[in-house]
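# what shape does this take:
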Amino acid sequence: MTKAGGAAKEEEEDEEELSSFTPKSPLNMPYIPDELNDPAAYPATHAAFKEAQAKYREKLNHRYRLFTLPHEPESSCLSNRRDLLLIRESANKAVLHAAKSVIRLSSSVDGKPLANCCGLWIKWDAECKTGIVLTTAQLICSNNSKHSNYTIANHWEEGADHYHIKANVIVHLLDDTTAEGHYLYHQEHYDLAFFEVRVDEPVDLPSFSSSVHSGLDVFRLARDVHMNLRITHGWVEDRNPGSNERHHSMYFSHQKTDYRPRKDFNNCVYHVKKEEYPCNEDGGSIIDLDGKVVGLFNKHPTESFVPSYILDKCLDLWLEFRCIPRLHLGMKFISIKLLDPIHAEKLWRMYKIEVGLIVEKVSAESHAEKLGICLGDIIERFNGESISTTVELEKMLLRRCRDHLDQGNHLNEQIDVSIQVFHTEERVRRNINLSVAVSDCGEVVKKRTYPITAIEATPASGQSSQNVADDPWLPRPKRTWESYLT
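All right, here's what the predicted structure looks like:
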């Protein structure tokens, strides 16, 4: 078809659309002329006015219910915070671009609601008309202990979560339709889950940032139960994980408020409590000013998120091997880099060490414990590379797992890794080979415990020799190099 022919066809289609379009009558607000404004003198006029006014309001409300005129107009941080004025234009563009990949999911078991959260599209298959959604594994977690306001389970010690992989999962799409989510895989340690969804139209896939650093300007995106977008401005914070938290998390820091400012149709500001518009932001995205995803949000037990470079390695492993393995070292750590400078400076004065991970806990009966690694020792290098944060260590663990699978090996095998440890009490530095498990389960670091018997509890008997060596609170005898070889 020639250009002229194509233009003629478009004109014909436009004319056909115009001929089939019936313009609606304009909104016409009734009023009573001043000379007829006396209800007693002109009751029929006032009765007709009330009837006409009711019809006008009904027609007006019908128009206001359109998507172009929100039924409950509200303002986000991007329109009501003057301190964001300098970045408002670029932030608006980034948010609207990234929001296309953010959806909502809900789950139930035997007809009873289980959880709801957000998620991100990560893959689209045009041939099969299916997409894959990445979300938090809390969507199918039955005890959901992370979500308690009063007690927070320590998954390092308990590992007691139960996951309903046969739960009924509904994916709420952007066009206000829903689809069934089919379970593919979940990874407890990184709190990730994957679901396949039948969708006829292509979906928008997010782009992931390769760089995430403390202090970065970011926005958290989520959707409430009405699929309305929720936007929160904040900053990336890098700090040592709490005692209950996994090592791979970074944190979302922001100004907290109990109310959202809103405007009515007359532009008058009022406030609504957040609880009136429920929104579980878990599984939502953290984005930068370029609209790239820097992390997947998981607010419990604190406002933490899985950074994009960890997500990228997890997605790479799952897409190729359909699993996300991790090395279980049998230890928990805190970073020297993220300590208060007063404390960090003391460590340098005492040991001349500026970078490394301090051992916070060693799992009972682990190979690390058998090799003599103790609370307070410092891990300086992993497989020959220096380590400054726990997130860096997680990247190294995932990379080593990738190498393991690339070589044709499998899950649930034992491999050796090399670590350099500085024993702080003895001031001894050693390079040791640590035997660790390759697993996609959540790692549990067990406390070493021992029972107190009735005999030990009696004052006359004194301290029993049994279990004394196992008591972690008693001073340890001076160790020698030879003791590590036995």
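# rest of the way, CA atoms for contacts and neighbours
Noted.
# the stretch 201-350 of the chain: helices as residue ranges?
Using DSSP state H, counting those that start in this stretch, the helices of the stretch 201-350 of the chain run over 308-321, 341-351.
# so which bits of the first one are buried?
For helix 308-321, burial by neighbour count (16 or more other Cα atoms under 10 Å) applies to 308, 309, 310, 311, 312, 313, 314, 315, 317, 318.
# which outside residues touch that helix?
208-212, 248, 293-296, 323-324, 394-395, 398-399, 402, 405 (Cα atoms under 8 Å, 6 or more residues apart in numbering).
# mind listing which of these are in strands?
Using DSSP state E, the subset of the contacts of helix 308-321 located in strands is 293, 294, 295, 296.
# what about the first one, how many neighbours?
If you count neighbours by other Cα atoms under 10 Å, residue 293 ends up with 26.
# nearest to residue 218, of the ones in strands among the contacts of helix 308-321?
Relative to residue 218, the closest of these is residue 294; by Cα to Cα it sits at 8.3 Å.
# would you do the same for the sequence below? I want to compare the two.
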Amino acid sequence: MPRRGRKRKRIVREADEGLVIEENASTRTHKINVGDPEATTAASASAAPEQASDGSSAVSSPVRRPYYKRAVIEVNSWGDETLEPLSNIDPAILDAYEEHEAKYNAKRRRHLKLITLELAPRFSCLGSPRSGSTRESMEETVLKTAKVVLGLSSYIDGNLLKRASGFLIDWDKESKTATVLTSALLIRTNSPSMDEWLAKDEFVPHAKVHVHLLDKNDTTVTAELVHYHRHYNFALFKIKMDLEAQIPSFNTEVQFDQEIFVLGRDVNRNLIVNRGGVVHKGPSGFERHHHMFIGCEVDECCLGGSVIDLDGQFLRMVTHPEMIMFISSAIILKCLHILKKHDYIPRLHTGMKFSAIKFLDPVVKEKLSRKCNIDAGLIVTEVSYGSVAEKVGIRIGDVVESWNGELISTTLELENFLLRKCEEHLDNGDGIDSNVETLVSLFLY
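The predicted structure is shown next:
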């Protein structure tokens, strides 16, 4: 039924083409109409009804954006139009336009809160048409793995310390207890030095950690710290939860230049997807020997997030998103294995830092091969004062070609070798602060 009301000599009525607001004057009329702007008069516009009670402000009602046309006074040679001044339009019409524009915008904001109409907070790498014919399979892989990727946050005395991501690596069906793997930086309070080898980072194991689940109610649970490791920069937490998703397996074979996805969660639990590759380079003198690198930008919230291959298997975990570093799953699995057997994870200290010949420029590698007959190995870049290495005469510039007869070509391979030696040492009944004999083959420069 038509509705009538009066305000500033206006008549508000409903017509077939929509709401019409017009000046109550016989000599001149401006209209605000709903409908095709091309089908209205030169001074027409559309608007939403004034009262919420008429149903137009409901989320399910039609969305009608107000508009009005102004008469074209002049068109220059470039095609630019000069419109009639706003002073020619009755103020009541302009007031009505602003009023209904506000209602329209409020309605659009309500619509955009619906999950089905919500705009993506960010565009993932899979949203690009350039994803190609493999997009569907890659999207399926990412969405399947995303079910076990969670957001975490840490607090000290109620104040936010850090936000990070993590992922489930185990779930006990009977106790409904899950294990979450993330970065130990989640509970780090201070990092006074860029040199990680100085081990000056400060951690707070008593920090309160929340894990933000992915259920319909957006449940948040408090996590219990199981273990954290300063050197390898990972932390394990236990939480209570139901789980319907399958936990993906680990792939310990990491290939340089391999294509990968980095998954994490932002503060609103939205999935973050970054796509890149494993960079063909080794760590610097300030970085741990087990670090590897990702060739793409990684969001800060992806700290502790999972790095997966195109089959959805876990390859590694992001340890430093700013420096785009990660730790391989081979190191993680070996650490978890030793932790389960012996309740702690020791490390062998060689007293040396290395860089791999493998990552040198080909020009330098060719010269090394030509002059020294060396094609692979680890170049000694630093020897600790008073270490066994210094005492036996190892110096900067020397090349370690093998360890216990095993050829080692990267610092990651060395870290895996040292972890194996640690496990063997513990299995033999030896403990922390004991010595391990290792035979190295050297090229003395």
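# please state their TM-score.
The TM-score (TM-score structural alignment, normalised by the length of structure 2) is 0.76; 365 aligned residues with a Cα RMSD of 2.6 Å.
# adding distance to residue 187 of structure 1, write the buried residues of helix 308-321 of structure 1 out as a markdown table.
Formatted as a markdown table, the buried residues of helix 308-321 of structure 1 follow (distance: Cα to Cα, whole Å):
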| residue | distance to residue 187 of structure 1 |
| --- | --- |
| 308 | 16 |
| 309 | 17 |
| 310 | 13 |
| 311 | 12 |
| 312 | 14 |
| 313 | 13 |
| 314 | 10 |
| 315 | 11 |
| 317 | 12 |
| 318 | 10 |
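# residues in contact with residue 348 of structure 1?
Listed by Cα under 8 Å, 6+ apart, the contact set of residue 348 of structure 1 reads residue 354.
# and the alignment partner in structure 2 of it, how close does it get to residue 358 of structure 2?
In structure 2, the residue matched to residue 348 of structure 1 (TM-score structural alignment) is residue 369. Distance from residue 369 of structure 2 to residue 358 of structure 2, counting by Cα to Cα, to the nearest Å: 12 Å.
# now the aligned partner of residue 417 of structure 2 in structure 1. Nearest residue, chain neighbours left out?
For residue 417 of structure 2, the aligned position in structure 1 is residue 396, judged by TM-score structural alignment. Spatial nearest neighbour of residue 396 of structure 1, chain neighbours left out: residue 382 (7.9 Å); criterion: Cα to Cα, 6 or more residues apart in numbering.
# whichever residue in structure 2 pairs up with that neighbour and residue 358 of structure 2, how far apart?
Under the alignment (TM-score structural alignment), residue 382 of structure 1 pairs with residue 403 of structure 2. The gap separating residue 403 of structure 2 from residue 358 of structure 2 is 17 Å, by Cα to Cα.
# ditto for residue 406 of structure 2
On the measure of Cα to Cα, residue 406 of structure 2 and residue 358 of structure 2 end up 16 Å apart.
# got it, and residue 232 of structure 2?
Counting by Cα to Cα - residue 232 of structure 2 and residue 358 of structure 2 are separated by 23 Å.
# the more surrounded of these two?
Just comparing residue 232 of structure 2 and residue 358: by other Cα under 10 Å the higher neighbour count belongs to residue 232, 20 against 17.
# wasn't that one part of a helix?
No. The assignment for residue 232 of structure 2 is coil, going by DSSP: H, G, I helix; E, B strand; the rest coil, so no helix is present there.
# what sits against it?
Contact analysis of residue 232 of structure 2 by Cα under 8 Å, 6+ apart lists 290, 327.
# nearest spatial neighbour of the residue nearest the centre of structure 1, chain-adjacent residues omitted?
Central residue of structure 1 (Cα atoms, centre = their mean): residue 297, 1.9 Å from the mean position. Take residue 297 of structure 1 and drop its neighbours on the chain: the residue closest to it by Cα to Cα, 6+ apart is residue 305, 4.2 Å away.
# surely the one you found meets residue 298?
Yes. Counting by Cα atoms under 8 Å, residue 298 is a contact partner of residue 305 of structure 1 at 5.2 Å.
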